[in-house]
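[1] prediction below, plus the sequence it came from.
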Amino acid sequence: MDQARLQHVLAPEWMGDPSALSMEELRARRAELQEVEVTLSYQRRMAQGRLDIVAAERHRRDQGDAAPAPEAVVAHLTGILAPNTRGQGNGRLSQLLAPEPTEAETPELDAIAGANVLASLPTLSDEDLDRLIEDLAEFEAGCSRSRRALHDRIDSLQGEVVRRYRTGEASVETLLR
């Protein structure tokens, strides 16, 4: 996620007063917010998946089980990841289900738990594993906070669009032209 873009759309001056914007500008800003939200949603899902994998390693250790062979870990990934496929979000279905390829890169998340870290989970100390869980949970929570802020802005812009249609300031006919 381009942090500069996220900070830009979350800045108070970017939002301004929705009632002062043209319909085209309202729609354009709403679309931009939705694009950023899709990227954040993707990153949150990626973080949650990695957190599930790390938590499974913590559970394995707590149970006193031996470290599995790499092929056994791969075979169990579906079982590790499937229980949390339904998020705790607000149930919104995004118009865009995946971000653009350049936006799908996750350097911040990879710095916390990239492929090499995930591949070496059995060799991490308990302290490092617990720190990894904390760092992933913090990253996921940050994504969730930012998504909530984006949803608040999307709702505000959408509310202004609806208000204009209800009061007659905008008409459906203008959409058909």
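    Everything's here; your move. Numbers count the residues shown, from 1 in each chain.
[2] from here on, just use CA atoms for contacts and neighbour counts.
    Noted.
[3] burial count for residue 13?
    9 (other CA atoms under 10 Å).
[4] now swap in residue 14 and tell me
    For residue 14, the neighbour count with other CA under 10 Å is 11.
[5] next: the one 5 residues further on.
    Neighbourhood size, residue 19 [other CA under 10 Å]: 15.
[6] OK, contacts around it?
    The contact partners of residue 19, by CA atoms under 8 Å, 6 or more residues apart in numbering, come to residue 160.
[7] and residue 98, how many neighbours?
    Applying other CA under 10 Å, we find 14 residues neighbouring residue 98.
[8] what does residue 150 give?
    Using other CA under 10 Å, residue 150 is surrounded by 21 other residues.
[9] same question for residue 80.
    Neighbour tally, residue 80, other CA under 10 Å: 19.
[10] next up, the contacts around it.
    For residue 80, the contact set (CA under 8 Å, 6+ apart) comprises 52, 53, 56.
[11] what about the residue nearest to the spatial centre of the chain, distance to residue 158?
    Centrality entry for the chain: nearest residue to the mean C-alpha point is residue 41, 2.4 Å, by CA atoms, centre = their mean. Residue 41 is 20 Å from residue 158, where distance means CA to CA, to the nearest Å.
[12] and residue 142, by the same measure?
    Counting by CA to CA, the gap from residue 142 to residue 158 is 24 Å.
[13] same question, residue 130
    In terms of CA to CA, residue 130 sits 41 Å off from residue 158.
[14] do the same with residue 106
    Distance of residue 106 to residue 158, given as CA to CA: 29 Å.
[15] tell me the secondary structure at residue 65.
    Three-state assignment for residue 65 (DSSP: H, G, I helix; E, B strand; the rest coil): coil.
[16] try this one side by side with the last:
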Amino acid sequence: MGRDQLQRLLDEEYLAGLAEWPTAEVRTARATCEAEEEAVSYARRIAQGRLDILRDELERRSRGDAEVADAGASDVLARLPAILATDQPPADPMRARATRLRVPAEAEAYADEVDAAVDEGFLAELSRRPTEELSAAVDRLAALEHELSAARRGLFDRVDRLRDELARRYKDGSAAVRDLFGDR
């Protein structure tokens, strides 16, 4: 999977002629897009978490909290619950997507991209890193997170279109729900 698969799925022509596709192919495409979205979302969450940690460190420094400058990773761990907490509800709860609690098999390639931007070793040594280096890491991660968010939205669009096509087929009778259960 990875970037080649993602580019194929996000290509404008990917769903061309969707109304003529066999129903089994529509279901397979939906499952493929959902799996890729899950992998992209996983990597995006990793990037967001690392961004939150880096931004918190930059904010701590801007406040002049020098007394904890030598605490290192243990200080970050102590602050982690507050750093990663969010009070923001989804923009549109009706369009919210379920958060999955597993590491998708397809996520490795995207997680490697996050590691290439800022790996765990970098985070473990935050207090020893110059502020300029932290700022550059924030820029790299923010750009990657933005790219992953755009890909995720594109995949949501594909999944929605594929689901809509399946729903249309079930409604008009050109596909039967019983086909989902195989020969019983």
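    Now that the structure is in, tell me what you want to look at. Please read these numbers as outputs of a predicted model, since none were measured by experiment.
[17] the residue nearest to the centre of structure 1 against residue 141, yeah?
    No - shown here, residue 41 of structure 1 and residue 141 do not form a contact pair, counting by CA atoms under 8 Å, at 11.5 Å.
[18] and residue 125 of structure 2, what is it in contact with?
    By CA under 8 Å, 6+ apart, the contact set of residue 125 of structure 2 is 72, 73.
[19] and it, what's its match in structure 1?
    Residue 125 of structure 2 maps onto residue 120 of structure 1 when the alignment is built from TM-score structural alignment.
[20] quick one, helices of structure 2?
    3-10, 23-63, 73-84, 108-117, 120-124, 131-172 (DSSP state H).
[21] now those helices as JSON lines including distance to residue 182 of structure 2?
    Formatted as JSON lines, the helices of structure 2 follow (distance: least, CA to CA, whole Å):
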{"stretch": "helix 3-10", "distance to residue 182 of structure 2": "27"}
{"stretch": "helix 23-63", "distance to residue 182 of structure 2": "12"}
{"stretch": "helix 73-84", "distance to residue 182 of structure 2": "44"}
{"stretch": "helix 108-117", "distance to residue 182 of structure 2": "33"}
{"stretch": "helix 120-124", "distance to residue 182 of structure 2": "46"}
{"stretch": "helix 131-172", "distance to residue 182 of structure 2": "16"}
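[22] identify whichever of these lies nearest to residue 92 of structure 2.
    Taking CA to CA as the criterion, residue 92 of structure 2 comes closest to helix 131-172 out of the helices of structure 2, the separation being 14.0 Å.
[23] the closest one vs helix 108-117, what angle?
    160 degrees (axes from the mean of the first three to the mean of the last three CA atoms, to 10 degrees).
[24] just give me how far helix 131-172 of structure 2 sits from the chain centre.
    Taking CA atoms, centre = their mean, to the nearest Å, one finds the center of helix 131-172 of structure 2 at 7 Å from the center of the full chain.
[25] after superposition, how close is it to structure 1?
    By mean CA distance after the TM-score superposition for structure 1, the fitted helix 131-172 of structure 2 averages 1.0 Å away from its aligned residues in structure 1.
[26] so what does that helix touch, helix or strand wise?
    Contacts defined by 3 or more CA pairs under 8 Å, 6 or more residues apart in numbering; DSSP states H and E place helix 131-172 of structure 2 against helix 3-10, helix 23-63, helix 108-117.
[27] give me that answer again for 6 Å
    Under the contact definition 3 or more CA pairs under 6 Å, 6 or more residues apart in numbering; DSSP states H and E, helix 131-172 of structure 2 sits against helix 23-63.
[28] what's the mean deviation for the helix it packs on versus structure 1?
    Taken over the aligned residues, the distance from helix 23-63 of structure 2 to structure 1 averages 0.4 Å (mean CA distance after the TM-score superposition for structure 1).
[29] and that helix, how far out from the chain middle?
    Counting by CA atoms, centre = their mean, helix 23-63 of structure 2 is centred 2 Å from the centre of its parent chain.
[30] quick one, it and helix 108-117 angle?
    Relative orientation of helix 23-63 of structure 2 versus helix 108-117 (the same axes, to 10 degrees): 20 degrees.
[31] what's the angle from helix 23-63 of structure 2 to helix 73-84?
    Relative orientation of helix 23-63 of structure 2 versus helix 73-84 (the same axes, to 10 degrees): 120 degrees.
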